[in-house]
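K.L.:
Structure of the sequence below:
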Amino acid sequence: MNKKIGILRGINVGGKRKILMADLKLLCEKLGMENVKTYIQSGNLIFNSDKQGFELENALEKGIAQEFGFDVPVIVRTEKELETSINNNSFYDKDVDISQLHLTFLKEKPAKQHIDKVSSLDHEPDKFKIKDKDVFILCEGKYHKSKLSNSFFEKQLKVGATTRNWKTVLKLLELAKN
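P.N.:
Sure thing, here's the model as predicted:
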């Protein structure tokens, strides 16, 4: 069985689309995932499965809709993909305050013309870099005040997205390795 990381978008935010992690874990087990762990209430999963990412994304999205009555976008990465993402972040070095770093996970690799368009827009004081299915963000201030939100990248890149702070990204890899 291969280690996978599931990242759900927009649950348990402001009392909306509420899912208890114990209930999410049970749903994952019903869907055939093994050794399921959750991390914090924002919808982070670590589990074992031999299924491919898109199969797991679809199964989780359908299962959540049936079980809880609302749509939740899900992005799945392998342990190796998450490790590669961490290694690809050129903003991540010993001198940076990791509270300024965020990773926006993209559902799929965006088209070059969309990347070119978003890259030409003014984002100051914040910076970002797109590599494959990841957007690495360096926020000078608070992320919730940045122009570089999930909605911004979904609209500009024409793909689904969800963002995690760097501390969470590192913790997800740590949990996947244990």
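K.L.:
use CA for all of it now, contacts and neighbours both
P.N.:
Fine.
K.L.:
Leu106: how many residues sit nearby?
P.N.:
The tally of other residues near Leu106 (other CA atoms under 10 Å) stands at 24.
K.L.:
which element is the closest residue to Asp71 other than its chain neighbours on?
P.N.:
Nearest residue to Asp71, sequence neighbours excluded (CA to CA, 6 or more residues apart in numbering): Ala65, at 5.2 Å. According to DSSP states H and E, Ala65 maps onto helix 53-68.
K.L.:
Tell me the gap between that helix and the middle of its chain.
P.N.:
The chain centroid and the centroid of helix 53-68 are separated by 15 Å, computed with CA atoms, centre = their mean, to the nearest Å.
K.L.:
for comparison, sequence B:
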Amino acid sequence: MTRWLVMPRGINVGNNNRVPMAELRSALTDAGFEAVVTIGQSGNIIATRSGSEDQVIIEVQSVMADAFGVTVPMVVRQADEVREVLASNPLADVATDYSKYLAIFLSATPAMAEVAALESEDVSPEVVRLIGRTAFVWTPGGVKAMKVSHTALEKRFGGTATARNWNTLMKIATKL
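P.N.:
From the prediction side, this is the model:
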């Protein structure tokens, strides 16, 4: 059995894609997930289940579609991977406000040449580092003004991306 962090993108934002967290926890438990916890209203789901990343995504998407009529992209990580992201903290020397320091989780690892190209670009005042399937972005101007957002990275690398700020990641880590 593996402990997973499931990160749906775009639920409970305004009136769109409404998913009540208590009902989601119940539906996932009924579908065979164990020790289901949600963090916040944006759908950070922590649960235990056997299977691969793809299997977990398919099952959670199926539950959300069947129970709530909501279909959204999502990214998943094993609990140990989330802990590694927090431990690596490659922008610790510049990120002074954790609400403006993001980990953007990618569904696939970009090619080394793509990573090098992005890291060599001037995206100031933002600072970007990519490690594996995670982009670390310090955005001192705030997330609304971001150049290197999850949507920009999806366009650049393909696949799915979703962001969590450092404060949220630290809360998630306490429940893993």
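K.L.:
Overlay the chains and give the TM-score.
P.N.:
With the length set by TM-score structural alignment, normalised by the length of the second structure, the two chains reach a TM-score of 0.91; 176 aligned residues with a CA RMSD of 1.8 Å.
K.L.:
hang on, the earlier thing: so what touches the helix or strand just after the helix holding Ala65 of the first structure?
P.N.:
Past helix 53-68 of the first structure, further along toward the C-terminus, the next helix or strand under DSSP H and E is strand 74-78. When contacts are defined by CA atoms under 8 Å, 6 or more residues apart in numbering, strand 74-78 of the first structure is touched by residues 2-9, 53-54, 56-58, 60-61, 105-107, 161-162.
K.L.:
in the first structure, which spans are helices?
P.N.:
Per DSSP state H, the first structure has helices spanning 21-30, 53-68, 79-88, 112-119, 150-157, 166-177. These are given in chain order.
K.L.:
what's the closest of the ones you listed to Cys139 of the first structure?
P.N.:
Of all the helices of the first structure, it is helix 166-177 that lies closest to Cys139 of the first structure, at 11.4 Å by CA to CA.
K.L.:
follow-up on the earlier one: my guess is the residue nearest to Asp71 of the first structure contacts Ala59, does it?
P.N.:
No - in this structure, Ala65 of the first structure sits apart from Ala59 without contact. The criterion is CA atoms under 8 Å, and the distance is 10.0 Å.
K.L.:
more crowded one of the two?
P.N.:
Here Ala65 of the first structure and Ala59 are compared on neighbour count by other CA under 10 Å; more neighbours surround Ala59, at 16 against 13.
K.L.:
State the distance from the residue nearest to the more buried one when sequence neighbours are not counted to Pro110 of the first structure.
P.N.:
Counting by CA to CA, 6+ apart, Ala59 of the first structure lies nearest to Leu31, which is 7.3 Å off, once chain neighbours are set aside. Leu31 of the first structure sits 29 Å away from Pro110 of the first structure, going by CA to CA, to the nearest Å.
K.L.:
and those two? which has more neighbours close in?
P.N.:
Pro110 (21 against 13).
K.L.:
Run a quick check on that one versus Lys131, I expect a contact.
P.N.:
No - under the criterion of CA under 8 Å, Pro110 of the first structure is not in contact with Lys131, lying 9.6 Å apart.
K.L.:
mean distance, the helix holding Ala65 of the first structure to its aligned residues in the second structure?
P.N.:
After superposition onto the second structure, the mean distance of helix 53-68 of the first structure to its aligned counterpart is 1.7 Å, using mean CA distance after the TM-score superposition for the first structure.
K.L.:
wait, what's in contact with the residue nearest to Ala59 of the first structure?
P.N.:
59-60, 63.
K.L.:
Sort out which one of these lies nearest Ile40 of the first structure for me.
P.N.:
Of all these, Ile40 of the first structure sits closest to Leu60, with 17.9 Å by CA to CA.
K.L.:
So the closest one is in contact with Lys30, correct?
P.N.:
No - taking contact to mean CA under 8 Å, the distance of 10.4 Å between Leu60 of the first structure and Lys30 leaves them out of contact.
K.L.:
between those two, which one's more packed in?
P.N.:
Set side by side, Leu60 of the first structure and Lys30 show unequal neighbour counts under other CA under 10 Å, the larger going to Leu60 at 23 against 11.
K.L.:
per the alignment, that one corresponds to what in the second structure?
P.N.:
Residue correspondence to the second structure (TM-score structural alignment): Leu60 of the first structure is matched to Val60.
K.L.:
Could I get the buried residue list for the helix holding Ala65 of the first structure?
P.N.:
Neighbour counts using 16 or more other CA atoms under 10 Å place 53, 56-57, 59-64 of helix 53-68 of the first structure among the buried residues.
K.L.:
And stretch 18-26 of the first structure, by the same measure?
P.N.:
Applying 16+ other CA under 10 Å to stretch 18-26 of the first structure flags 19, 21, 24-25 as buried.
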